[in-house]
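Engineer: Return a 3D structure for these sequence lines:
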Amino acid sequence: MTDAVSARLTELRQHEEELVFPAFDHHDAWRLGSLIANHAIAEGHAVAIDIRRHNVVLFRCVLPGATADQEEWIRRKSATTLRFEHSTALLAEDFASKDYDPTQGGWLAPADYTLAGGSFPVRVRNAGVVAAVTASGLSSDDDHRLVVEAIRDYLTTVTA
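Structural biologist: Presented below is the predicted three-dimensional model:
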C-alpha cells in the first residue's frame, strides 16, 4: 500500500469517526437533504440527492441537469453503504488497496452494488447506521465531498 493510499484511507475513516449524529429522524433527513441541495445549487451542481433507510426514501431531490442515470447510481451506492455500513468512497479505496473488486467473481452483483463514491452512512451514537445519504452526478470524489461537507456543516450548525 502506498503512502497516498494509506493517507486517503485514514482520511476516509476519520470522516466516519467524526461525522456521527446524536439522533436522526425524518425531520433531520429533510433538513440535511435540503442543506445538501442548497450547497449543490450554490455550487452549480446538477446532482440527485437521496437519503434512505433501506427501501424507505426519507428525502429525494433531483436538480436541473441531473440525468435518469443518477437514479441507478443512487440505488446501487446506497445499497452498498447500507450493506457494509461504510461510505462507498472508503470501501472503494479499501478494496482497491487490496487489489480486489467484490463486484467480480460473484460476491456482489454489479447490477445491485457499486463502489463509486458519494454514499455515506448516517451513524447515530449508540445506535449504529440508520440510513444512507447519497449524491450522484459529479465525480466519485466530488459526490463524496459534497455529502461530507454538508453533513459536517449540519452537525456543526443544526445539532450543536
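Engineer: Only C-alpha atoms from now on, for both contacts and neighbour counts.
Structural biologist: Fine.
Engineer: The spatially most central residue of the chain: what's its closest spatial neighbour, skipping adjacent residues?
Structural biologist: Note on the chain: the residue nearest the mean C-alpha position is residue 119, at 1.7 Å, using C-alpha atoms, centre = their mean. Leaving out its chain neighbours, the residue that sits closest to residue 119 by C-alpha to C-alpha, 6 or more residues apart in numbering is residue 134, at 4.1 Å.
Engineer: before we go on, could you also do this sequence so I can check it against the first one:
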Amino acid sequence: MMTIEQDIAQIVRQEQRLQFTQFDAETAWTIGSRLRQLAKERNLSIVIDIQVNEHQLFHVALPGVTPNNADWVRRKRNLVQHYHCSSYLMKLRLQHQKAGLEDKTGLNTRDLAAAGGCFPILLKGTGCIGTITVSGLPQREDHNLVVSVLAEYLQLPLPELALS
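Structural biologist: Below is the predicted model:
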C-alpha cells in the first residue's frame, strides 16, 4: 500500500507523462469509447465525460447511474478546470494537509469536488486544455480507470504509472 506522499508523487508523474501532442474530437471519441468498452466488459455503472475548452466532445451514462453521478462529474471537472491538476491529486493533497476544500481554498463544494476521477487533458507545450472524467466507482478506481486508458492510448507502460 502506498502512502499519501507516494500517491501524490506518482500522480504528479502521471500528469508529467500522460500528455498529448494533439487532442481533438477523434481523440476524445477513441478514449471515451475505450473507457465505455472497459466499463461494459467489467459491468461498471459510470458516467464518462470528455471536454476541451468547456466544449463537450464525449459523454455517456451507462445503466445504473443516477443524476447524482452527472453532478459529481460537473463538480470534479470544475475543480480540474480551476487547478489544472487531477481531482484525485487535489483530494490527496488536502487529505495530507488535513484540510477540507472549502476551509483551504474558500471554494464552495456545491460547485467543486476534490474527489478522484477527473484527469486534465494536458497538451505538451500548452498545458491544460480540458478534462476526462469518470464517476460512479470509488474515487481511486475512477482515477485508475482514466489513467489506464490514457497510458494505453499514449502507448506508455501502465506498471510505471499506476497507483498500487
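Engineer: Fetch the TM-score of the aligned pair.
Structural biologist: Overlay of the two chains. TM-score (TM-score structural alignment, normalised by the length of structure 1): 0.91; 155 aligned residues with a C-alpha RMSD of 1.6 Å.
Engineer: In three-state terms, label the residue nearest to residue 119 of structure 1 for me.
Structural biologist: Residue 134 of structure 1 falls in the strand class when you classify it by DSSP: H, G, I helix; E, B strand; the rest coil.
Engineer: what's near enough to touch it?
Structural biologist: The contact partners of residue 134 of structure 1, by C-alpha atoms under 8 Å, 6 or more residues apart in numbering, come to 49-51, 74, 77-78, 118-120, 143, 147.
Engineer: So which of those residues is the closest to residue 104 of structure 1?
Structural biologist: Checking the contacts of residue 134 of structure 1 against residue 104 of structure 1 with C-alpha to C-alpha, the nearest one is residue 77 at 16.2 Å.
Engineer: surely the closest one meets residue 121?
Structural biologist: No - using C-alpha atoms under 8 Å, residue 77 of structure 1 makes no contact with residue 121, being 10.8 Å away.
Engineer: Between the two, which is the more surrounded one?
Structural biologist: Higher neighbour count among residue 77 of structure 1 and residue 121: residue 77, with 29 against 26, using other C-alpha atoms under 10 Å.
Engineer: measure the more buried one to residue 38 of structure 1 for me?
Structural biologist: Counting by C-alpha to C-alpha, to the nearest Å, the separation of residue 77 of structure 1 from residue 38 of structure 1 is 21 Å.
Engineer: Going by residue numbers, what spans are strands in structure 2?
Structural biologist: Counting by DSSP state E, structure 2 has strands at residues 19-20, 47-52, 55-61, 118-123, 127-135.
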